[in-house]
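Undergrad: Predicted model, plus sequence, below.
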Amino acid sequence: MTTGPLSTPPSEARNHPINPWWVDAVIYQVYPRSFADADGDGMGDLAGVTAQLPYLEELGVDAIWLSPFYVSPQRDGGYDVADYRDVDPLFGRLEDAERLLDAAHAAGLRVIVDLVPNHTSSAHPWFVEALSADPNTEAGRAVRDRYMFRPGTGADGAEAPNNWQSTFGGPAWTRSTNPDGTPGDWYLHLFDSSQPDLNWDNAEVRGEFEDILRFWLDRGVDGFRVDVAHGLVKAEGLPDHHARPGMVTDAEPLAAAGDADAGEDVAGHRESNPQDHAHPVPYHDQEGVHEIYRSWNAVLAEYDHDPVLVAEAWVSPLERLFRYVRPGEMHQAFNFTFLLAGWDAVRMSDAITVSVQEAEKVGAPNTWVLSNHDTVRHASRFGLADPTRYPNGLGAEDEQPDEALGWKRGRAAAMIELGLPGSAYIYQGDELGLPEHTTLDDSLRQDPTFVRTEGAEKGRDGCRVPMPWRADAPGFGFAVGHHVNTGPSPVNPNTPATPGHDAGAAPLTAAAPWLPQPESYGTYAADRQVDVVGSTFELYRQLLGVRGELDLGTGAFAWSRFHSPELGVLAFTVATGGGQGGYDLDSGDHIPEKVALVMANMGQTAVEVPEEYAAAIFSHDEAMQDGQLMPDSAAWFLRR
């Protein structure tokens, strides 16, 4: 099936034609409510994304991934979907989504949309129908079978069917009320009680989601990021499981230096090695999920524009993660072991080594990621006293990161991520070096994790704070065309004025952003960085340009002889030009056309750089001193 026109994306323009576009694509995550606000109501929207597409063109990414914009009560930031085939009025209309698709394709950008198949909103018509149906009738049982309803245990069924806990805290079961007002069966929700889990043993559920895939593919979307891809199928009998599910508990980071099997990390925390981890969780990573994704792969194969399936699967060890990208299943799976490694050369080295090995076994590319809408931003995590920590949010009473140190390490980490072969994801604001909002007032928090843990965990609001576009504008210019000259964008001259507003009229008044930004965001605003030499934006733009020119995304990876993780040095080479292999990259024998060396100093002392390489890019102005690479710095080199 043929979809709408698409200009040649940067990845296709530079790579060997046999590679699908997603093999080495750099994909930019847009969290719509926090990207840009076109109508001035304080909430980001799809028209705002369309208005800022020139900014993303200028950055040089290949595609965007849109977090959910569907009709939703917004109990969990849109991941509680009430209608998968329409746009929530907060973000616009279906026509706005179609205009965004057309504009992105005209700009050479692919568009991936979020899909949430583990659960719906409790406001979804199916669940409303289930609650109103008589469970004692065949028709009532049929509509309830779309979800995970189960009778309770104990006297009069007053106790939950099992002991499962919600990812957001508290029990994973809520008791329903029958239409006659009597207590009913319990329904499962691995997340908030407003997000009932679907029953993927039900044929109607499977057919519905295949139809949803086609609905968006027919409109030209280029793929789907699948939320909780590892959670759809539950173990038969729903056996008890003592632990609370979490995004990290099922994908623990590799053991730290000196503890290769299992033991204490650098901060004295006890951690297991996921390479020894047998997956015991009865609601995650069950074998049945793979059948579902094989059927979805067949749906995507009906279309001729190479749409992609991307797994958000927090599973370990990596051997199990890469089962999701075996031939005929999904195409990408976020590498959370890499994300969780933190700023630690041994942990990151181990994560990369195993990732490359497992990817080769199944013939799939790696998919590297440092931050997203669910994680404390890596520029802040790397500024903690223990830069391998993975807190669930940070508040004013918590340890405050060293912002300058995190900034340096974040830029160096970007050089590692974007130098690795495979695909890479950039979370909005990473390219500006944005830190977490770590002092957000608790009264403003909206993440259900904060509520369900009674404030014990701050949750994800701090990484979802709206983007800063203009340093001198209210809300840092989040409301595009409001409070400022409504002509062309000061960040992107090609950005149109606010839709429906006369560019010569007086500035419109906008509501405050839905979450306030910290004062420090003025320093990071886009208008202070675009075309400013040495800025983080320009570093990312330069990295993406060189990555494309040298085909690093399809290159052949090898650890360099300069690699010394026990001394804090991470160093690898990439043979450029389409992934040619079979070379000894450090010996000089059979050297391919170009060899790039990526080197990061994650240790405490300066290190010598190889004389046979010429410097290409440094992570910051003071990264190289007296012929040495300084701590918390990185560089890309080319063989002389």
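TA: Everything's here; your move. Residues are numbered from 1 along each chain as shown.
Undergrad: C-alpha from now on. contacts and neighbour counts both.
TA: OK.
Undergrad: measure the nearest residue to Ala404 once chain neighbours are set aside to Leu570 for me?
TA: In this structure, Ala404 finds its nearest non-sequential neighbour in Gly383, 7.6 Å apart by Cα to Cα, 6 or more residues apart in numbering. As judged by Cα to Cα, to the nearest Å, Gly383 and Leu570 stand 19 Å apart.
Undergrad: Tell me which residues touch the residue nearest to Ala404, please.
TA: By Cα atoms under 8 Å, 6 or more residues apart in numbering, the residues touching Gly383 are 401-407, 409.
Undergrad: from those, which ones fall inside strands?
TA: Using DSSP state E to define strands, no part of the contacts of Gly383 is located there.
Undergrad: What subset of those is buried?
TA: Buried residues within the contacts of Gly383, counting neighbours by 16 or more other Cα atoms under 10 Å: 401, 403, 406-407, 409.
Undergrad: Let me have the contacts of Gly383 in CSV, adding distance to Ala63 as columns.
TA: Compiled in CSV, these are given as follows (distance: Cα to Cα, whole Å):
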residue, distance to Ala63
Pro401, 31
Asp402, 32
Glu403, 29
Ala404, 30
Leu405, 30
Gly406, 27
Trp407, 25
Arg409, 25
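Undergrad: and of the buried ones among the contacts of Gly383, the nearest to Arg377?
TA: Nearest to Arg377, judged by Cα to Cα, of those is Gly406 at 9.7 Å.
Undergrad: Tell me the one among the buried ones among the contacts of Gly383 nearest to Leu444.
TA: Taking Cα to Cα as the measure, Leu444 lies nearest Pro401 of the buried ones among the contacts of Gly383, at 21.1 Å.
Undergrad: Put this next to the previous one:
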Amino acid sequence: MTTQETEAEAAYRAGREWFKSAVVYQIYPRSFADSDGDGIGDLRGIIGKLDYLQKLGVDVVWLSPVYRSPQDDNGYDISDYRDIDPVFGDLETLDELLAGLHSRGMKLVMDLVVNHTSDEHPWFVESRSSKDNPKRDWYWWRPPREGHGLETAEPGTPGAEPNNWGSAFSGPAWEYDAETGEYYLHLFSRKQPDLNWENPGVRAAVYDMMNWWLDRGVDGFRMDVINFISKEQSLPDGPQAEGMLYGDGGPYFICGPRIHEFLQEMHQEVFAGRDKDLLTVGEMPGVTVEDAALFTDPGRREVDMVFQFEHVALDQEGGNKWRPKKLLLTDLKKSLGRWQEGLAESGWNSLYWGNHDQARAVSRFGDDGQYRELSAKMLAAVLHLHRGTPYVYQGEELGMTNMAFGAISDYRDIEVLNHHREATTHLGHTDAEVLAALAPLNRDNARTPVQWDASRHGGFTTGAPWIAVNPNANTINAAAQVDDPGSVFSFYRKVIALRHSDPVVAYGDFSMLLPDDEHVYAFRRSLPDVELLVLGNFSGSKRTAGIDDGTWLNGGAELVLANYAPEAGEVPSFDLRPWEVKVFRRNV
């Protein structure tokens, strides 16, 4: 692997500014649009909505996994990286989707899930077949803990596992394999064994697969939990909080010892020298600002941007999503402001309120009742006008809300089902207690189908949907919004168009204002010749932004974006109505 950038690559990197003025739209295929009536979204359904995406104005589509999969974790458990699961279509249909996007000036980014595979992937089938199989070391296999073997502890119970790590989906992070008498590591579902990136054969196989997709025409990858791929090889016990069944292995696999080496090698083997604009996004739970500055420094050739999770843990006690708490706006500003500052000189931010793993933005950060439309618009403007590349999660542009699930049988997410079982069986909580804790932040909130119109099942399918459609689809849907100039959809179009047309949005400096105000989110974006002032009211009451700068209101600034219709005789001011956003622009 070379350590010095070639002249050609330096020129290539210098031209890769396109993503700074781009907007990414995430599609969760299972819930987007169903073309064949089986109740599950598919590639043909996406193709049928390409004109909708073009009208919205997005530049990139990020496609959650559509590879062959047993669907234990809705496709994030991959059994064949080079084929499409029949539930979604086939490779020819994927090629058709790719061509349709390219013909409309949009790019396609695939989800790359290479921290783990499915336990049905041929690599793992070989690996578990015997201790001396050539692929045994492609995964993390370990014998039972010394002194706590199977003669004293049943497989799968605390004590026998190689260490005390817990899985992100509840239970231990180890699964016992009776055929070989050893455990394999799975940081997520037991059907998602972790790949051993210490093995150069694993890395070579992954890079070969990535090159195969790029050669096919895709435009980059969103890399799932990519900062977990390097693990401390001794796999020590993690800290274990009182009352918890398992320890936290995070210190030994989050941004592990060889992570930068692996990502630089990936760049060299996959991306270096390609003559097209690509996008690389690293999803990185637990990443710090300092880490991200290294990962996204263009000179280090690792990834273009990271997905960080700090701001979406602020409404959780101790980072536990099943213990929700009130979000303080001052905490949100402190977090997002620190990321803006930390990546100001080098590196780049990903900007998002929601995705397939997060609750609906308007229900979480806004007001999904009386002020749903106004707060959805305000959230769009505040997020998209930060420095970074914004992401729109499907349905967010319509102001879709959380779903009210009545019983555990209404849920589909493995994370929810496993937590409910563990909490009611081992932790002593009642069904009602667990359901109440699940409601605000569960992942199925984001996975209810996109609401296309007011017909049965929201126009998502002619069959029975794999998960229920939100009953408010009869009023919140695309058909009611795409041609309404006052809709949430139309406001998103305006925000996206502003990023495309005004360089200050993509390239301007960021300055947080009013950091201690608990209701008003205010910041300035600036270039030498122009400034934007963004004011957002995160409350259902009237507020005034206490900015002591009269020059903005004395004829020198233009109101370029607002979510309230102008009133006759209205004078520009820093007064904000409930959930109001105002964006001023001035030349300097």
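TA: Nice, I can see it. Keep in mind the model is a prediction, meaning the values are calculated, not measured.
Undergrad: Trp18 of the second structure: neighbouring residues, count only.
TA: Residues near Trp18 of the second structure, counting by other Cα atoms under 10 Å, number 12.
Undergrad: And for Leu150 of the second structure?
TA: Each residue near Leu150 of the second structure was counted by other Cα under 10 Å, and the total is 17.
Undergrad: thinking it is in contact with Pro144, fair?
TA: Yes. With contact defined as Cα atoms under 8 Å, Leu150 of the second structure counts as touching Pro144 (7.1 Å).
Undergrad: any common contacting residues for those two?
TA: Joint contacts of Leu150 of the second structure and Pro144 (Cα under 8 Å, 6+ apart) are Ala160.
Undergrad: Look up how far Leu217 of the first structure lies from the corresponding residue of the first structure for Asp208 of the second structure.
TA: Mapped onto the first structure by TM-score structural alignment, Asp208 of the second structure lines up with Asp211. Using Cα to Cα, Asp211 of the first structure is found at 10 Å from Leu217 of the first structure.
Undergrad: Those two - which one has more neighbours?
TA: The neighbour comparison of Asp211 of the first structure against Leu217 (other Cα under 10 Å) goes to Leu217, with 22 against 13.
Undergrad: what about the more buried one, distance to Pro17 of the first structure?
TA: Separation of Leu217 of the first structure from Pro17 of the first structure (Cα to Cα) stands at 23 Å.
Undergrad: Same check on Thr167 of the first structure?
TA: 42 Å.
Undergrad: circling back to that earlier point, tabulate the buried ones among the contacts of Gly383 of the first structure in JSON lines, adding columns for distance to Pro610 of the first structure.
TA: Below are these laid out as JSON lines (distance: Cα to Cα, whole Å):
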{"residue": "Pro401", "distance to Pro610 of the first structure": "33"}
{"residue": "Glu403", "distance to Pro610 of the first structure": "30"}
{"residue": "Gly406", "distance to Pro610 of the first structure": "26"}
{"residue": "Trp407", "distance to Pro610 of the first structure": "26"}
{"residue": "Arg409", "distance to Pro610 of the first structure": "22"}
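Undergrad: Let's see which of those end up in helices.
TA: 403, 406-407, 409 (DSSP state H).
Undergrad: Show me where the stretch 51-200 of the first structure has its strands.
TA: 63-66, 70-71, 83-87, 110-115, 149-150, 173-177, 183-188 (DSSP state E, counting those that start in this stretch).
Undergrad: now the stretch 401-550 of the second structure
TA: For the stretch 401-550 of the second structure, the strands defined by DSSP E, counting those that start in this stretch cover 509-513, 520-527, 530-537, 543-544.
Undergrad: Where in the first structure does the last one align, residue-wise?
TA: When you say that, I think you mean strand 543-544 of the second structure. Per the alignment by TM-score structural alignment, strand 543-544 of the second structure matches residues 606-607 in the first structure.
Undergrad: How far off centre is that stretch?
TA: 33 Å (Cα atoms, centre = their mean, to the nearest Å).
Undergrad: What lies in contact with it?
TA: 601, 628-631.
Undergrad: Just among those, which is most surrounded?
TA: Greatest neighbour count in those, by other Cα under 10 Å, goes to Asn601: 28 neighbours.
Undergrad: doesn't Trp636 make contact with that one?
TA: No. Using Cα under 8 Å, Asn601 of the first structure is not in contact with Trp636, being 12.0 Å away.
Undergrad: give me every residue that touches Leu438 of the second structure.
TA: Counting by Cα under 8 Å, 6+ apart, Leu438 of the second structure touches 322, 416.
Undergrad: next structured bit after the longest helix seen in the second structure?
TA: Identified as the longest helix of the second structure according to DSSP H is helix 200-216. Toward the C-terminus, helix 200-216 of the second structure is succeeded by strand 220-223 as the next helix or strand (DSSP states H and E).
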